[in-house]
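Chemist: This is a predicted model, with the sequence first.
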Amino acid sequence: MVPPLEGLTPNPQKLAKTYSVSLACKVVGVSSRQLYYWESLGIVNPVYVEFGSYSYRRYSQEDIHLLRRIKNFMDEGYTLRAAAQKVTGRDFNGRNGGPQVANGG
């Protein structure tokens, strides 16, 4: 077995505290399409973990908590933007912030 190259394998301790897209969707109760849309509005900014030539979104426990609160307000009848504003105190009329990139290792 060939050992992985240094810098290409994400730090397992950091990844253990984060959620993949599929797990985040399951926990929050939204589709991946919804999650990507929320990201495009700047509601959530996951960390991008690079692995070789690929990068993967990872959501922190704080991200999940925020997303669940927003989803709960939406289930009560709030629009996405109104729910996000209620939870964060920010206005979401477009993309805020950008992706965070974390190198593995």
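Modeler: Nice, thanks for sending it over.
Chemist: From now on I want contacts and neighbour counts done on CA atoms only, so please keep to that.
Modeler: Will do.
Chemist: Do I have it right that residue 38 meets residue 44?
Modeler: Yes. Counting by CA atoms under 8 Å, residue 44 is a contact partner of residue 38 at 6.6 Å.
Chemist: Pull up the overlap in contacts between the two.
Modeler: With contacts taken as CA atoms under 8 Å, 6 or more residues apart in numbering, not a single residue reaches both residue 38 and residue 44.
Chemist: So the two - more neighbours on which side?
Modeler: residue 44 (23 against 19; other CA atoms under 10 Å).
Chemist: now the helices: where do they sit in the protein?
Modeler: All helices of the chain, identified by DSSP state H, fall at 12-16, 21-28, 32-40, 61-75, 80-88.
Chemist: let's bring in a second one:
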Amino acid sequence: MFFCPQIQFTEDISMTIPSKTTFSIGDTAKMSGASQKQIRHWEAKGYIPEAIRVVSGDRAYRRFTLGQVEAIGKIKAYLDEGYTLSAAAQKVNGTDISKKEGRNHA
């Protein structure tokens, strides 16, 4: 189980939201606790996988999978604990680093 400030994820969240397979950046931000600006930045820098782009007219909209929403929420939680963005992303992606290396020290 994974806890985000706004939502608690369980392994069977698909039963809670059966009709949703992807989420807008606004919904992703609400569920993960990260801002839309943070999500765009993390995506641009490669800390999270690129969102699916859905074209509508002249615009392309980001759509995130549930796995991406969970990863974004975990990164945000690690940042709130004092990890750097790089260290938080490495932890979420399974790279083992020590907390000492990954924490911001003022």
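Modeler: Yep, it's here. These numbers were taken from a predicted model, which means no experiment stands behind them.
Chemist: what about residue 22 of structure 1, how many residues close to it?
Modeler: Count around residue 22 of structure 1 with other CA under 10 Å applied: 13.
Chemist: Trace it over to structure 2, please.
Modeler: Residue pairing (TM-score structural alignment): residue 22 of structure 1 is matched to residue 26 of structure 2.
Chemist: Spatially nearest residue to its match, not counting backbone neighbours?
Modeler: residue 36 (6.6 Å; CA to CA, 6 or more residues apart in numbering).
Chemist: which residues touch the counterpart of that neighbour in structure 1?
Modeler: With TM-score structural alignment as the criterion, residue 36 of structure 2 lines up with residue 32 in structure 1. For residue 32 of structure 1, the contacting residues are 21-22, 25, by CA under 8 Å, 6+ apart.
Chemist: want to throw these into TSV with distance to residue 12 of structure 1?
Modeler: Formatted as TSV, the contacts of residue 32 of structure 1 follow (distance: CA to CA, whole Å):
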residue	distance to residue 12 of structure 1
21	17
22	18
25	21
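Chemist: Relative to residue 56 of structure 1, which of those residues is nearest.
Modeler: Of all the contacts of residue 32 of structure 1, residue 21 has the smallest distance to residue 56 of structure 1: 8.4 Å, by CA to CA.
Chemist: And for that closest one, the neighbour number?
Modeler: Counted with other CA under 10 Å, residue 21 of structure 1 comes out at 18.
Chemist: so residue 50 of structure 1 makes contact with residue 100?
Modeler: No. Using CA under 8 Å, residue 50 of structure 1 makes no contact with residue 100, being 10.9 Å away.
Chemist: Show me which of these two is the more surrounded one.
Modeler: Counted by other CA under 10 Å, residue 50 of structure 1 and residue 100 do not tie: residue 50 has more neighbours, with 19 against 12.
Chemist: what does the lengthiest strand in structure 1 correspond to over in structure 2?
Modeler: Criterion DSSP state E: the longest strand present in structure 1 is strand 54-60. Mapped onto structure 2 using TM-score structural alignment, strand 54-60 of structure 1 covers residues 59-65.
Chemist: Name the residues of that stretch that are buried.
Modeler: By neighbour count on 16 or more other CA atoms under 10 Å, the buried set for stretch 59-65 of structure 2 is 62-65.
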